[in-house]
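[1] Give the three-dimensional model of this entry:
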Amino acid sequence: MNTVTPIVIIGGGAGGLELAAKLGRKHGPDKVYLVDKDTDHIWKPSLHEVAAGTLDIHREGLSYFMLARDCHFTFILGALEGLDREKKVIHVAAAQNEAGQTLFPARTIAYGTLVIAVGSKSNFFNTPGAAEHAITLDATAQAEHFRMQLLHALTQHQGTAAVDTTAEPVRIAIVGGGATGVELAAELTEAVASLHFYGANTFTPERHLSITLIEGADRILAALPPELSARATQLLHDRGITVRTGVRVTEVQANQLVDQNGECYAADLCVWAAGIQAPVFLTTLGLETNRIHQLVVNERLETVDPSIYAMGDCAQAPWVGEDAYLPARAQVAHQQANYLRRVLDAKIKGQSHTAPFTYKDYGSLVAVGHSKGVGSLMGVLSGKSWFVEGLVARMMYMSLHLMHHAAVLGVLRTFSLALGRLLLKRSAPRIKLH
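    Alright, predicted model coming up:
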């Protein structure tokens, strides 16, 4: 075992990877470890594009092994299996390939400081049938699964519609009117509209696809300003998407959903995008958790064990200056990564860093298709909130992804990568059919 007790980061999502990359470039692979159960990283807000087939994961994903080499951290492939706080070690499960062959055996890794950044997953709220019949977009594999199910349903429908013009369209129900649900609904209409480029000349979203977005609150994007919600609703209506608010799904069945009033919603495919919870295994680590399994941390992102930090969606962190907890947003994880970089950099140097984490809300952006978007920007200079929409909002939304890549890869490499993808896009298919 390595005699150096490094900083070990569990989870290579947006925040965890940014932290590992920045610390690794400064302190090297002996002092910075990143542990993740997957081999590739993808920016989670883009999973709705993977699900619709408008983004190819094999072009977009970044290899953790490649990133470890370039950013000078050590990557450990495997899932966190246990934690021994007294000995300050973690237990990592054996890693296997798709054929079931063992790539790496189970390992024990010593740590000096542990950072847990394992993100979140969908919360079914114990809704009967949801786990069996609904698809979530928590990971790449789930997004790919939905894409394949959608392609199968559409091709089956095309054959039926060729002989029966009155055939019902493919019915998709999306539960949850947050950013994921709204963005997926819009992306699906654009994906189906592109199918005519691939020999399916009769495909139109109006004839072959019926999308219903179901939200329990009185408006979609309920956590964002009402003006943004209203504009997003109008943009969805313009695309033929049915938006139902104030509806609580009480049961998911194989071909339909049932709400609190007993009303049924036909659904050939159901996507669950309502609510989040942290992974259940966090409750087994001997650390304090809340009702949705998040690790409870203080204003310095410390758990009850001062050598263990938690950040991102898996942490319940106080919002300093507000009577609330920090929201589960990518910009929170990004700012927390920058904060912990300073904290851990000071710790490596034998210094102390006691300032609390303070969150600055820069607003929110939501993509409604490839050419539209809506958002509210918190004015840094004016102190006012600005509403943006259309292509400007969409371009700003895309810039968030580039900013994440720049934090990991650096500005020059991100620019080269973005330019290369832009040029390749002219020869690449508009949607992924294979």
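[2] drop to CA atoms for contacts and neighbour counts, all remaining ones
    Fine.
[3] Name the surrounding residues that touch the host helix or strand of residue 144.
    Per DSSP states H and E, residue 144 falls inside helix 140-163. Helix 140-163 is contacted from outside by 42, 47-48, 50-53, 57, 135-137, 167, 169-170, 203, 208, 268-269, 433, using C-alpha atoms under 8 Å, 6 or more residues apart in numbering.
[4] Next SSE downstream of that helix?
    Using DSSP H and E, the helix or strand that follows helix 140-163 in sequence is strand 170-175.
[5] And the helices in the stretch 51-200 of the chain?
    Ranges of helices in the stretch 51-200 of the chain, per DSSP state H, counting those that start in this stretch, are 57-60, 64-71, 130-133, 140-163, 179-193.
[6] Report how many residues lie close to the nearest residue to residue 372 once chain neighbours are set aside.
    Sequence neighbours aside, residue 390 is the residue nearest to residue 372 in space, at 4.5 Å (criterion: C-alpha to C-alpha, 6 or more residues apart in numbering). As a burial measure, residue 390 scores 17 neighbours (other C-alpha atoms under 10 Å).
[7] Could you also give me the structure for this second sequence? I'd like to compare it with the first:
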Amino acid sequence: MAERKRIVVVGGGAAGIGLCRSLARRFRDTHDVTLIDRNRTHVWKPLLHEVAAGVLDPNLEEVGYGGHAARWGYRFFRGALEKIDRERQVVTTSPLLDEDGDVLLDRHEIAYDWLILAFGGVSNDFGIPGVRDHALFLEDRGQADRFRQKLLNACLRANARRAEGEDATVPIVIVGGGATGVELSAELVHAARALNSYGLESFPSDAMRITLLEAGPRLLPALGEDVVAKVEDELTSIGVDVRTGAKVTEVRADAVSVEGMEDLPATLVLWATGIRGDPAVADMSDLELSKADRILVNPDLRTVTDDHILAIGDCAHCEPPGQDGPIPPRAQAAHQMADHAVEVIAAVEAGRTPEPFTYRDHGALVSLSRFATVGSLMGNLAGGRVAIEGRLARAAYLSLYRLHIISMHGWLRGLARLAAKQLGRAVRPQIKLH
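    Purely as a prediction, here's the structure:
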């Protein structure tokens, strides 16, 4: 009997968890598949702004890696990548610590024949003073939980002070006018309107003062100007202070400095200015990196350094032939790369030359909480990009999440989970207060 080969996937995010299911099904008779991730559970990253605002309970959305692995026939190992030894074809994970700093699992080595890196990126702070010390981020579930808890604590303090006659407010500054910043702004307005009904009787919705800053000339550069104008109008109408051309120069514990403007008071600062590669990757391996610390890959997604290592999603720098610049760090790109990675391994092991990856931009959609959904889809109508809004845009937005659920669980289980979620909405509270 031929020895089974080993495929190791590092990172169980938007692409990684569905990729492991696909690999385990495709190569069940010939390969062992292992997923490495530092977390126990998966929450779809595009939902983190809802978790942060408290309008989504992550415990109802998360998927346990261990259970998912057992169901679909791969292995899960909890740990963080520390080193890649290409010569020995081994990855090393760093020691796993508990909440008290005690070692749960010591440093560990895992051998591979194929290595797929899908561990995403980190927020780009552009070297601006105070960002890492005072701002919050939305890169994972833990950070979203931390933002929600700080938000609730701030609102509770303001509610108590207002009950005593003070004009207390909770100023929140969101830096970055991309999808995360825009969607979080709207969700926070929705949350503020609901808090009054959940015990904070002295806290009116306008006591939460939200400012959205964008250094560029407009929000959402992936969308057309007409769509962006509607987004800005909608945000302004619900009370968000939108400022474009606003270049942050410093973040302090209680304020944000903006070039050419007065300092903005801030109880909370959320940094959402875009994604870059993790600088720690340079110390993990000798893989060639871009200026933004993304892993350089060939058009077929294999790294330029090693043909048996692939990189997909936000950690990869890929410029396919004919593409104007690198593929953007978006969930749809990560999913497409994951599908292509399976075909690359199949082609190489069959003695064929892998096809280059082709990115298909299906458009961009933005949900402004319960207020509106707008975006654009790529199609044959009107020569390419078509602006949509209202119920059609909302349906398209929700379909992205449904496709992710199906990619993780298959059609039968995926549809069952979606149906259960829909039924549960009737009994769930609007806001998570714990």
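[8] Superposed, what's their TM-score?
    Here the TM-score for the pair of chains, by TM-score structural alignment, normalised by the length of structure 1, is 0.95; 429 aligned residues with a C-alpha RMSD of 1.7 Å.
[9] Determine the angle, from 0 to 180 degrees, between the helix holding residue 144 of structure 1 and strand 170-175.
    150 degrees (axes from the mean of the first three to the mean of the last three C-alpha atoms, to 10 degrees).
[10] And the residue lying farthest from the centre of structure 1, how far from residue 260 of structure 1?
    Seen from the C-alpha centroid of structure 1, the residue lying at the greatest distance (C-alpha atoms, centre = their mean) is residue 163, 40.4 Å away. Remark: distance between residue 163 of structure 1 and residue 260 of structure 1 (C-alpha to C-alpha, to the nearest Å) = 38 Å.
[11] can you check residue 202 of structure 1 too?
    Counting by C-alpha to C-alpha, the gap from residue 202 of structure 1 to residue 260 of structure 1 is 38 Å.
[12] Show me what stretch 119-132 of structure 2 is in contact with.
    10-13, 16, 137, 139, 248-252, 271-278, 313-315.
[13] Can you state the residues of structure 1 onto which that stretch aligns?
    With TM-score structural alignment applied, stretch 119-132 of structure 2 matches the range 118-131 in structure 1.
[14] what does the residue farthest from the centre of structure 1 align to in structure 2?
    Using TM-score structural alignment, the equivalent of residue 163 of structure 1 in structure 2 is residue 164.
[15] Could you give the residue range in structure 2 aligned to stretch 215-224 of structure 1?
    So stretch 215-224 of structure 1 sits over residues 214-223 in structure 2, by TM-score structural alignment.
[16] buried residues in the matching stretch?
    Across stretch 214-223 of structure 2, burial judged by 16 or more other C-alpha atoms under 10 Å covers 214-215, 218-220, 223.
[17] now those residues as JSON lines including secondary structure and distance to residue 404 of structure 2?
    Compiled in JSON lines, these are given as follows (DSSP: H, G, I helix; E, B strand; the rest coil; distance: C-alpha to C-alpha, whole Å):
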{"residue": "214", "secondary structure": "strand", "distance to residue 404 of structure 2": "29"}
{"residue": "215", "secondary structure": "coil", "distance to residue 404 of structure 2": "32"}
{"residue": "218", "secondary structure": "coil", "distance to residue 404 of structure 2": "30"}
{"residue": "219", "secondary structure": "coil", "distance to residue 404 of structure 2": "26"}
{"residue": "220", "secondary structure": "coil", "distance to residue 404 of structure 2": "23"}
{"residue": "223", "secondary structure": "coil", "distance to residue 404 of structure 2": "22"}
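[18] Just send those residues back as CSV, with distance to residue 34 of structure 2 too.
    Formatted as CSV, the buried residues of stretch 214-223 of structure 2 follow (distance: C-alpha to C-alpha, whole Å):
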residue, distance to residue 34 of structure 2
214, 40
215, 41
218, 43
219, 40
220, 37
223, 38
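[19] Quick check: the farthest pair among those residues?
    Greatest spatial distance in the buried residues of stretch 214-223 of structure 2: 215 and 223, 16.4 Å, computed using C-alpha to C-alpha.
[20] Is it correct that residue 324 of structure 1 is in contact with residue 318?
    Yes: using C-alpha atoms under 8 Å, residue 324 of structure 1 is in contact with residue 318, at 6.4 Å.
[21] What's the separation between the residue lying closest to residue 363 of structure 2 once chain neighbours are set aside and residue 383 of structure 2?
    Closest residue in space to residue 363 of structure 2, ignoring its immediate chain neighbours: residue 377 at 4.2 Å, by C-alpha to C-alpha, 6+ apart. To residue 383 of structure 2, residue 377 of structure 2 is 11 Å away according to C-alpha to C-alpha.
[22] Trace residue 427 of structure 1 over to structure 2, please.
    Counting by TM-score structural alignment, residue 427 of structure 1 lines up with residue 427 in structure 2.
[23] same thing with residue 205 of structure 1?
    In structure 2, residue 205 of structure 1 lands on residue 205 (TM-score structural alignment).
[24] burial count for its match?
    18.
[25] Look up how far residue 194 of structure 2 lies from it.
    8 Å.
[26] Could you do residue 200 of structure 2 as well?
    Per C-alpha to C-alpha, residue 200 of structure 2 is found 9 Å from residue 194 of structure 2.
[27] cool, residue 20 of structure 2 as well?
    39 Å.
[28] Out of those two, name the residue with the larger neighbour count.
    Remark: of residue 20 of structure 2 and residue 194, residue 20 carries more neighbours, 28 against 18, as counted by other C-alpha under 10 Å.
[29] The host helix or strand of the more buried one packs against which elements?
    Residue 20 of structure 2 is located in helix 16-26, with elements delineated by DSSP H and E. In terms of contacts (3 or more C-alpha pairs under 8 Å, 6 or more residues apart in numbering; DSSP states H and E), helix 16-26 of structure 2 is packed against strand 5-10, strand 31-37, helix 65-72, helix 331-349, helix 390-424.
[30] now the fourth one against strand 5-10, angle please.
    Going back to what we said before, that points to helix 331-349 of structure 2. Helix 331-349 of structure 2 runs at 160 degrees relative to strand 5-10, counting by the same axes, to 10 degrees.
[31] So which bits of helix 331-349 of structure 2 are buried?
    Within helix 331-349 of structure 2, the residues scored as buried using 16+ other C-alpha under 10 Å are 331-346.
[32] before we move on, what about the third one?
    By neighbour count on 16+ other C-alpha under 10 Å, the buried set for helix 65-72 of structure 2 is 65-66, 68-69, 72.
[33] what's the distance between residue 282 of structure 1 and residue 418 of structure 1?
    Using C-alpha to C-alpha, we find residue 282 of structure 1 at a distance of 36 Å from residue 418 of structure 1.
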